[in-house]
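# next input, structure requested:
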Amino acid sequence: MRDFLPADKARRERVLAVIRERYRAHGFDEIETPVVEEYDRLHAGIGGDNEKLSYAILRRGLDADAIRAAADQPAGLSDLGLRYDLTVPLARFYASNRGQLPGVFRSIQIGPVWRAERPQKGRYRQFVQCDIDVIGDDSARAEAELVVASLDTIDALGLDGGTVRVNDRRALDWMLDSFGFAGPERPGVLITIDKLDKIGSQGIVAELRDRGATVAAVDAFEAFLRRPRTTEYHPYGERQIRAALPEGAPDDVIAHLVGLGEAVAAARPAADGADPVPLAFDPFLVRGMGYYTGTILELAHPSVDYSLGGGGRYDGMIGRFLGQDVPAVGFSIGFERIVDLVADRERDAASAVVLVHDADVPVAELLAHKAALLATGGVGRVRLEQRTKNLKALLERASADGYTTFASVRAGDAVGAVELRPLG
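The predicted structure is shown next:
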């Protein structure tokens, strides 16, 4: 969990403002949910490994004897917990407020989440998530809206050139079934397949054998990985998808994925020489969320070798709270990763002024100078700083905090007549 200095906080807020503005432009409406949810809801088996990282809150009124009595059953000590993502709270929110929401609900949810991670670079125990979701639409249009809005957003942040890797959990399940992997072993097989980018095909096969996976299934999978492949380029579409899967893949799944590509292509016309659609089918894209039931999405950018966001379809989750199935799909931008990539070029359009004043300038004069600058409309903010012996250090600190100009004020100076000079 981190503190943020003023310059860092301002940078984060600028990025968040762009994200909010672009998502709202695409028809998504922002909601807010509590940071606390019921313990049983957070541990209902729909959050995957994140459930193991959740922070629990002790029930009120517990005394030492009650705590000792329940020491072997720690779950019994808690009735609430800090949210570890924004998807489980959204499902509960929709189930609670469905009557006041449109038939197809497009939501934005931005806020902190908490996970008991081991502290290390890039792993935070408190971090911000930026989610958009479409609830109530089972067509490829919903995924396309998420993809187009998210690509538009990173473009607006100066990270144009992003692409989205696409898969479908139904295609994955069908593929594992066609190879012969038994149902109980599939979760472990998926965990191994998800490492393909890190350890390669030989490493995947070796790990599957070490796991004791069905020998014939591993042999079939290995043969598929070693199959001859054409070097002919196919843009995202039916030919690319079918070429990446074993023969006989389900037509309805392929049709859904093709429809996604057609919708994205219509919304984002390709530039000269660019791919017709910024999508790539990856039959081994897994992602870690066990609640995905269909499309799986992951945002990539050529400047980094890690994903900048991802999501998928989770049609079965809301039914856990509502008692009836409701189609849903979501996408989460990796805010903590993106904020470090965005060039710090977004200085305020209006200048930020440091008024450096002598110690003997009356407070009334200082506030009058400040008010006069703010009233011009060309100044966004003004900070008062008493002159120090090391003026250079004072101005360097102000520049680091985002201030662009400064002025010196002495007692008796005419209000509105101070000379502004650039910092740096």
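# every contact and neighbour count from this point should use C-alpha atoms.
Will do.
# so where do the strands sit in the stretch 251-400 of the chain?
279-281, 295-300, 309-313, 328-333, 351-357, 379-386 (DSSP state E, counting those that start in this stretch).
# run this one through as well so I can compare:
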Amino acid sequence: MANPVNPPRGMRDFLPADKARREHALGIIKRVYRAHGFDEIETPVVEDYARLHAGLGGDNEKLSFSILKRGIRPEQLQAATEAGNAEQLADLGLRFDLTVPLTRFYASHRAELPPVFRAIQIAPVWRAERPQKGRYRQFVQADIDIIGEPGLLAEIELITATSQALAELGLQGCVIRVNDRRILFGLLEHCGFPADTHDRALITVDKLDKIGAAGVVDELREIDAASAERLGEVLAAVEPALEGGGIPLERAAIEASLPGAAENPGAATGIESLATLGDALNGALPEGVSVRFDPTLVRGMGYYTGTIFEVAHPGSGSSVGGGGRYDGMVGRFLGQDVPAVGFSIGFERVVDLIDLPERTGPEAVVLVHDADVAFDELFALKRELVAQGHRVRLEKRQKNMKTLLARVAGEGFTSFATVRAGVREPGELELRALDG
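Model (predicted):
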């Protein structure tokens, strides 16, 4: 039985210090993205059930929380569950990402939006994950997307904006790993995998970091043994470069890592695109962020059509961001393809890697007051300090002042003053540092 005082399994409460860290990170991300010309939008937390299960969300659709239609009786739910079609009783669902709502939003408001639309979405999403460290059923995504730009300008904008956000968050050592789905399909074709097995094969390749190259080859043998062996040779050849800091995003280095496969027409197109991207990003990224080619990067979502990217950080065992081009998604709603590309920061992972900066500017003051201080005197002091830009909290004097002062210092307050009856002006207070 669940503990009634705890949040639901997979959900979290945030204490003031945690909330302050999250708001600090959100403020930086929003400020940087707006400076790069993106505009913030908001969409409902629920979408139509049919839209959430239209094949746009990949495996995440299986993790969607569904909302039953109004008026469903318990016996109806039981009967539908026993028949294996309980989903027929749902008409809405909680969003499992921000991309599906964005594509619906764009289709709904296209006439009101500029030809190239640059969107910011930072909001909670919900997935029926198995709760474990780093995986929650409610979590925040921080997305930027560009819809309507078919060229590499969109990828360049997304990568430069996100890299600046990561740098200003204080995350040093971030590596943006880049690949192209066309290179992946060209590689599979070069190795001999039949075209109708490519999607299945990529699902296996995407497990590389979990089961290793040998595990990937073993699983791919079920599709085609000879093709699996050839792909294994490619993986073995690129492994040293990937472990040694990655492959430069340069044409010669990319082609050298894909001998033979680089001659595939589809792969050649992807290589040309990545080489151009690498040239554009050369010298454009902030200190502490680098970009590398990774031919093993897949990104699990099947809707990606071109460039894909993922952010690695030495302090995290998982990626702290990712995205790619998904030119076919918006067309599912409009009946015509619209180019689109997006980049999402893994907010929950990033916020665990940062620290709050030391407070500068106006003080965060605790006014410790005696019981006999008149309310009008106390609030006259508080009103004046707030008007000066300070953060002010009132605390009654306690017998154990050491405990009180330690608590408020942990909550971010920097100084305190004792208030006695008759004191009405801030100049009459003796401010003392809490760390002293």
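# please state their TM-score.
Scored by TM-score structural alignment, normalised by the length of structure 1, the superposition of the two chains gives a TM-score of 0.93; 415 aligned residues with a Cα RMSD of 2.1 Å.
# that older thread, a markdown table please, covering the strands of the stretch 251-400 of structure 1 and showing distance to Gly183 of structure 1 and mean neighbour count.
Listed next are these as a markdown table, based on distance: least, Cα to Cα, whole Å; neighbours: other Cα atoms under 10 Å:
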| stretch | distance to Gly183 of structure 1 | mean neighbour count |
| --- | --- | --- |
| strand 279-281 | 24 | 23 |
| strand 295-300 | 20 | 24 |
| strand 309-313 | 21 | 24 |
| strand 328-333 | 25 | 26 |
| strand 351-357 | 62 | 23 |
| strand 379-386 | 61 | 16 |
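# let's have those in CSV, adding distance to Arg410 of structure 1.
CSV is the format used below for the strands of the stretch 251-400 of structure 1 (distance: least, Cα to Cα, whole Å):
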stretch, distance to Arg410 of structure 1
strand 279-281, 61
strand 295-300, 54
strand 309-313, 52
strand 328-333, 49
strand 351-357, 6
strand 379-386, 11
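# go through those strands and name the closest to Leu77 of structure 1.
Between Leu77 of structure 1 and the strands of the stretch 251-400 of structure 1, the shortest separation by Cα to Cα is 32.0 Å, and it involves strand 328-333.
# tell me the residue in structure 1 aligned with Ile67 of structure 2.
Using TM-score structural alignment, the partner of Ile67 of structure 2 in structure 1 is Ile57.
# ok, back up a step: out of the strands of the stretch 251-400 of structure 1, which gets nearest to Tyr23 of structure 1?
Short answer: strand 328-333, nearest of the strands of the stretch 251-400 of structure 1 by Cα to Cα, at 11.2 Å.
# tally of neighbours for the spatially closest residue to Gln324 of structure 1 that is not a sequence neighbour?
Nearest residue to Gln324 of structure 1, sequence neighbours excluded (Cα to Cα, 6 or more residues apart in numbering): Ile318, at 7.7 Å. When counting by other Cα atoms under 10 Å, one arrives at 23 neighbours for Ile318 of structure 1.
# could you do Gly389 of structure 2 as well?
Per other Cα under 10 Å, the neighbour tally for Gly389 of structure 2 reads 12.
# name the nearest residue to whatever residue of structure 1 lines up with Arg230 of structure 2, sequence neighbours excluded.
Aligning on TM-score structural alignment places Arg230 of structure 2 opposite Ala220 in structure 1. Counting by Cα to Cα, 6+ apart, Phe179 is the residue found nearest to Ala220 of structure 1 once chain neighbours are left out, at 5.5 Å.
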